[in-house]
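>>> structure for the following, please:
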Amino acid sequence: MSLNRLTKRFGEHRGIEDINLQICPGEVFGFLGPNGAGKSTTIRLAVGLTHPTAGSVRALGMDPVRDGARLRRDVGYLPGELALFARLTGKETLERFCRARGLTDTTYRDQLVERFGAELDRPVRMLSKGNRQKLGLVLAFMHRPRLLVLDEPTSGLDPLLQEEFTRLLAESAAAGATVFLSSHDLDEVQRAVQRLAIIRDGTMVTVDSVEGLRARAPRTVELRFANPQDAYGLDHIPGVSLVQVDPGRVTLKVTGPLGPLLKEAARRDVQDMTATPSDLDELFRTFYADGRDDQGADVH
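Below you'll find the predicted structure:
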């Protein structure tokens, strides 16, 4: 799936602008951003539910606007706000969608029902958010689509079912499906994806692998020195910022390589060091807070 300079405006209001993404078959791609960042707008454009103001989408070799009906036969779509027929039971809902898709072999569908413990006997209007979400997942995956477009897919699910969902994603990708996963849940994305993009206020902030972003994320380093005065003055090193300093002890945030800090600390007779692993959550909060990339360049 490719998004090329994709732009959507709502009158004078910008939805998204110049979104460029290339997502490969067999890849689980994460799309992160705070609420209102433009994730759902991008997803609706990707599956042809709304038309772009500018730019283009290619999904499974098709244009979602021109080839929408043909494309959606091979798409599994779970919207962020799942709307189902309130009076139908879960079973009736699944049967109706199977008929609409022409799905006659329901073996895989029934396996998914079992895996997620989907409630089939009660009307949808009586189901909890989590139980409606289970039905939504079955509906999205049951026809083994080549493209899965999932907007906040684990909303309302308990941790065990979130893990089951992660396994299902891995199985689908291994079978060759392309997965476009939108979320504001960092933990969900870290478990599931190979690459991800961050969007803020309708514009792209960065695209990278999870490993690449982790390497760029700030690390917390605490150093203890034999000479109490040696704890002072380390924040002049590029990529090092001060968190707290006391006589003989300093806590620092480090972005980039640790080498320069370690060399300077060794010259000062460091006695002990504790380093906390990189925290992507902090990196994302930085992106969300000021809309700048990790080099300080404005992304708007």
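>>> contacts, neighbours, all on C-alpha from now
Noted.
>>> show me where the chain has strands.
Secondary structure of the chain by DSSP state E: the strands cover 2-10, 13-22, 28-32, 54-58, 75-78, 147-151, 178-183, 195-200, 203-209, 219-225, 240-246, 249-254, 270-276.
>>> and Arg167, how many residues sit next to it?
Residues lying near Arg167 (other Cα atoms under 10 Å) number 14.
>>> same check, this time on the one 3 residues further on
Ala170 has 18 neighbouring residues, counting by other Cα under 10 Å.
>>> that one touches Arg191, doesn't it?
No - here Ala170 does not reach Arg191: they are 10.2 Å apart, not a contact under Cα atoms under 8 Å.
>>> rewinding a little: ok, which of the strands of the chain comes nearest Glu282?
Closest of the strands of the chain to Glu282 is strand 219-225, at 9.4 Å (criterion: Cα to Cα).
>>> check contacts around the residue lying closest to Pro123 once chain neighbours are set aside.
Nearest-residue entry for Pro123: Thr89, 3.9 Å, with adjacent residues in sequence omitted and distances by Cα to Cα, 6 or more residues apart in numbering. By Cα atoms under 8 Å, 6 or more residues apart in numbering, Thr89 lies in contact with Leu120, Asp121, Arg122, Pro123, Val124.
>>> how far away is Thr89 from Arg101?
Relative to Arg101, Thr89 is positioned 18 Å away (Cα to Cα, to the nearest Å).
>>> same check, this time on Leu3
Distance from Leu3 to Arg101, by Cα to Cα: 26 Å.
>>> and those two? which has more neighbours close in?
The neighbour comparison of Leu3 against Arg101 (other Cα under 10 Å) goes to Leu3, with 20 against 13.
>>> hmm, Ile19 and the more buried one touching each other?
Yes - with contact defined as Cα under 8 Å, Leu3 counts as touching Ile19 (6.5 Å).
>>> alongside the first, I'd like the structure of this one:
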Amino acid sequence: MSLLNVNHLTKRFGKFTALEGVNIEINEGEIYGFIGPNGAGKSTTIRVLLGILKASEGEVKIFGKDAWSDAVDVHKRIAYVPGDVNLWPNLTGGEVIDLFLKLRGRSHTSRKEELIKKFDFDPTKKCRTYSKGNRQKVALIAAFAMEADLYILDEPTSGLDPLMEQVFQECVIDVKNKGKSVLLSSHILSEVEKLCDRVGIIRQGKMIETGTLNELRHLTRTNIHVETNEPITSLNEFKGIHDIQEQGLALSFQVDAEELDHVIRHVSQFGIVKLESMPPTLEDLFMRHYENKDEGNAGGVS
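As a prediction, this is how the structure comes out:
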């Protein structure tokens, strides 16, 4: 069942169009990765979802309610973590977490304490003393201690060290296992690849691709390293072959997924001694869309 629907969302700031015709759908119990470079429109989209910005055109529905006119009702069922957390400098981290939870009418003491321990967080210090990573922990602990149906996470691991990123990923998987939904906005592709069921790629305010990782990988190239008994000939005559590098009887190259079968059949004629195939990553997919293109981020909106 669809939990969030964004249809033909457009947002203009004067003459500048930050978002144009954006479509997003998130189902119950799904982790949706929302990726794109800084300035592509991720945060602007999220501000519209949160009812902070009003759409210029299009429709945004969360739980069947309008994100702008029904923002108060929608917020009762969502948890949000921004990429840059600002806190009250004279309150302690623990006091801020308690405040966020009380605003939701809950205390969640056991869950809160469990998360404080998992994130190795000291809640007794004043917020003005916290590093960026610790400020991020405050928001993450408060969000995951809440009972929410949709978690909107905008670059949530910004400032976290690798160990804490792992803890964050465990928390995301935990809420998914409880049937909750997550919108994860990120430019850290390995993070998205580990966690997300479906991915949407945004570029210059437009969605350029949406689908499961398997559906999107048809656009990517597989990395091949092969050693043969005889020199491989005529490989550069095949379409879909890229970046051929020769080292004696060893060849390394990239091949488009749809041409892989033809290429392997051709290569096998020369007596394969060793063959290594590395599956494409989301990074390969991402670079394919952005390579050799002017990002056009000057004056863009994040």
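>>> count the residues that sit near Phe116 of the first structure.
Neighbours of Phe116 of the first structure (other Cα under 10 Å): 20.
>>> okay but it is in contact with Glu163, surely?
No - counting by Cα under 8 Å, Phe116 of the first structure stays clear of Glu163, with 10.7 Å between them.
>>> can you give me the helices in the stretch 1-150 of the first structure?
For the stretch 1-150 of the first structure, applying DSSP state H, counting those that start in this stretch gives helices covering 39-46, 68-72, 90-101, 107-116, 129-141.
>>> so where in the second structure does the shortest one end up aligned?
Meaning helix 68-72 of the first structure. With TM-score structural alignment applied, helix 68-72 of the first structure matches the range 71-75 in the second structure.
>>> equivalent analysis for stretch 41-52 of the first structure, please.
Alignment of stretch 41-52 of the first structure against the second structure: residues 44-55, by TM-score structural alignment.
>>> residues contacting the aligned partner of Phe29 of the first structure in the second structure?
In the second structure, the residue paired with Phe29 of the first structure is Tyr32, using TM-score structural alignment. Contacts for Tyr32 of the second structure (Cα under 8 Å, 6+ apart) come out as Ile26, Val182, Leu183, Leu184, Cys196, Asp197, Arg198, Val199, Gly200.
>>> Ser263 of the second structure maps to what in the first structure?
You called it Ser, but residue 263 of the second structure is Val. That one, Val263 of the second structure, aligns with Leu261 by TM-score structural alignment.
>>> contacting residues for that match?
Taking Cα under 8 Å, 6+ apart as the definition, contacts of Leu261 of the first structure comprise Leu234, Ile237, Val240.
>>> distance check, the last one against Cys24 of the first structure.
From Val240 of the first structure over to Cys24 of the first structure the distance is 37 Å, taken as Cα to Cα.
>>> out of the two, which sits in the more crowded spot?
Neighbour totals were compared for Val240 of the first structure and Cys24, and Val240 leads with 22 against 15 (other Cα under 10 Å).
>>> my guess is the more buried one contacts Pro257. True?
No - the criterion here is Cα under 8 Å, and Val240 of the first structure misses it with Pro257 at 9.8 Å.
>>> the second structure: which residue goes with Ser172 of the first structure?
Using TM-score structural alignment, Ser172 of the first structure pairs with Val175 in the second structure.
>>> so how many other residues sit close to its match?
21.
>>> how near is it to Gly93 of the second structure?
To Gly93 of the second structure, Val175 of the second structure is 23 Å away according to Cα to Cα.
>>> now swap in Glu191 of the second structure and tell me
26 Å.
>>> was I right to think Asp246 of the first structure contacts Ala231?
Yes - counting by Cα under 8 Å, Asp246 of the first structure touches Ala231, with 7.1 Å between them.
>>> comparing these two, which shows the higher neighbour count?
Each of Asp246 of the first structure and Ala231 has its neighbours counted (other Cα under 10 Å); Ala231 has more, 24 against 12.
>>> the more buried one: what's it in contact with?
Leu223, Arg224, Phe225, Val245, Asp246, Pro247, Gly248, Arg249, Val250.
>>> which residue packs closest to the counterpart of Gly130 of the first structure in the second structure, ignoring adjacent ones?
Alignment note: Gly130 of the first structure maps to Gly133 in the second structure; criterion TM-score structural alignment. In space, and not counting its chain neighbours, Gly133 of the second structure is closest to Gly159: 4.3 Å by Cα to Cα, 6+ apart.
>>> list the contacts of the one you found.
Taking Cα under 8 Å, 6+ apart, one finds Lys132, Gly133, Gln136 in contact with Gly159 of the second structure.
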